[in-house]
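In: quick one: sequence plus predicted model below, questions after.
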Amino acid sequence: MSATKHAQQIREDSINYLTTALLQLLEKKPLAEIKVTELVARAGVSRMAYYRNFDTLEDILRAYFAPRISHLFDDVIERVPTDAKIADMQQFFEEMGAALSLAERRNYEYIIQRLFDGNMRRFYDNNRHWDGLDPTAKRYWAKFMSAGVYGIWREWLLHGQQERLADIHLLVGTMQDATSAALGSVDLHNNARMPISPNERED
């Protein structure tokens, strides 16, 4: 193994150890009560290894959740077939469900919500139906829809996941389309309503 590959492997190992240790500590206390000293001791790495990769404990959680949440939005943006999307979502909730539930109990859910908001904006930025929207209206629309979609998934996850995943996926799509058709977009500068086409269905 080359020196470069060896250094990269050490970095990846340190990140994995720190992430695992942080999630373990979050089982016992809120994020705000966890100190870097106890984190690195539990992870078995040096403080230098921590500061070489992260500035804050929040950064560890962002790095953990960001690519996984982005992958789900990639499926939507790239119009992956429904069966594949459902399979990816199933894997996501199987792997991440406990950490997502822990976020609500340990006061770091805001990190996930911000990542979700960012990806929702990315979705609209990549959806040609919204290209002509007033930027201000587009920003508020994305925020409005993000809160609604996130709220549906949050309700399902934290209350026993009683419904089929495919049914919740369909519900989200139906509500997005219905809201889009009913509300349209508000041109905040001209105080007029501008109609929006419903989201193009992928299925």
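Out: Yep, it's here. Note that the structure is a prediction, hence the values are computed from the model and not measured. Residues are numbered from 1 along each chain as shown.
In: contacts, neighbours, all on C-alpha from now
Out: Will do.
In: for the host helix or strand of F144, enumerate the helices and strands it packs against.
Out: Here F144 is covered by helix 135-158, with elements defined by DSSP states H and E. Packing partners of helix 135-158 (3 or more Cα pairs under 8 Å, 6 or more residues apart in numbering; DSSP states H and E): helix 82-105, helix 109-125, helix 165-183, strand 185-187.
In: got the ones you listed as a markdown table, with distance to A7 and mean neighbour count columns?
Out: A markdown table is the format used below for the helices and strands packed on helix 135-158 (distance: least, Cα to Cα, whole Å; neighbours: other Cα atoms under 10 Å):
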| stretch | distance to A7 | mean neighbour count |
| --- | --- | --- |
| helix 82-105 | 28 | 15 |
| helix 109-125 | 29 | 17 |
| helix 165-183 | 41 | 15 |
| strand 185-187 | 51 | 19 |
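In: put this next to the previous one:
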Amino acid sequence: MSPQELKQQKLKAIYRGLLTLLQNRSLSDITISELCREAEVSRTYYYRNFSSFQEIIAKYQEQSIISYLRLVPHATSIEFSKLMTVYFQLMGAHATETLLLINAGLTDVLISTFRRVYLFLIHHGYIDSSNTQRGKNKFFASFIAGAVISTEVEWLKSGMKESPAQMGVILKKMFDFSDATIKN
């Protein structure tokens, strides 16, 4: 196993361990020792890689969201609705764990993670909004992250009645991204 694969495996183990413990306890009642035992990782691993439980969630979620880009068909550009469709497909597949995080009061971690991924996509040219007013607004990444995650929370809590494709169209209409290009 390569070092990168081992790193991914340990991150997944500690994330899954945290979710398992969150099923029966609040975040503040979980100790680092308990988490490391549950995840079968060392305390040294925890302290070397994380400063908080929220950081575990953020790192795992960020990697998960970025990996969803692999599901997007390769093209020079892609519509925002398609990008959101793929995002909601991923979130629908992980609905139980996301609802667990929401119910544990960790929505802010989901918002900050989405914001970082959105900025990553802009920085790497997947999203080109440089010619728009919103692209020049330093607060837009925070706005879109809060809006998308709030919409996701409502969608999950209401039983995901709309398909991911419908959610992509809904978000495109809400944000009116007809003037932004998303590149892949």
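Out: Structure received. This structure is a prediction, so every number in the text was calculated from the model and none was measured.
In: need the helices and strands packed on helix 135-158 of structure 1 in TSV (columns: distance to F144 of structure 1).
Out: TSV is the format used below for those (distance: least, Cα to Cα, whole Å):
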stretch	distance to F144 of structure 1
helix 82-105	21
helix 109-125	10
helix 165-183	10
strand 185-187	11
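In: close enough to count as contact, E38 of structure 2 and G17?
Out: Yes. At 5.3 Å, E38 of structure 2 counts as touching G17 under the criterion of Cα atoms under 8 Å.
In: neighbour count winner among the two?
Out: Neighbour totals were compared for E38 of structure 2 and G17, and G17 leads with 19 against 16 (other Cα atoms under 10 Å).
In: alignment lookup: that one to structure 1.
Out: In structure 1, the residue paired with G17 of structure 2 is A21, using TM-score structural alignment.
In: tell me who's in contact with that match.
Out: Listed by Cα atoms under 8 Å, 6 or more residues apart in numbering, the contact set of A21 of structure 1 reads L39, V40, R42, A43.
In: figure out the helix or strand that the third one lives in.
Out: Right, R42 of structure 1. Taking DSSP H and E as the criterion, R42 of structure 1 maps to helix 36-43.
In: what's that helix aligned against in structure 2?
Out: Mapping helix 36-43 of structure 1 onto structure 2 (TM-score structural alignment) gives residues 32-39.
In: mean per-residue distance, that stretch versus structure 1.
Out: Its aligned residues in structure 1 lie a mean 1.4 Å from stretch 32-39 of structure 2 after superposition (mean Cα distance after the TM-score superposition for structure 1).
In: quick one: contacts of that stretch?
Out: The list of residues contacting stretch 32-39 of structure 2 from outside it, by Cα under 8 Å, 6+ apart, reads A13, I14, Y15, R16, G17, L18, L21, S42, R43, Y46.
In: ok, now with 6 Å
Out: The contact list for stretch 32-39 of structure 2 (Cα atoms under 6 Å, 6 or more residues apart in numbering) reads A13, I14, G17, S42.
In: over to stretch 147-165 of structure 2?
Out: With Cα under 6 Å, 6+ apart as the test, stretch 147-165 of structure 2 has contacts from T85, F88, Q89, I111.
In: state which helix of structure 2 is the longest.
Out: Counting by DSSP state H, the longest helix found in structure 2 is helix 3-22.
In: how about it: buried residues?
Out: Across helix 3-22 of structure 2, burial judged by 16 or more other Cα atoms under 10 Å covers 10-22.
In: tilt between it and helix 95-103?
Out: Counting by axes from the mean of the first three to the mean of the last three Cα atoms, to 10 degrees, helix 3-22 of structure 2 lies at 60 degrees to helix 95-103.
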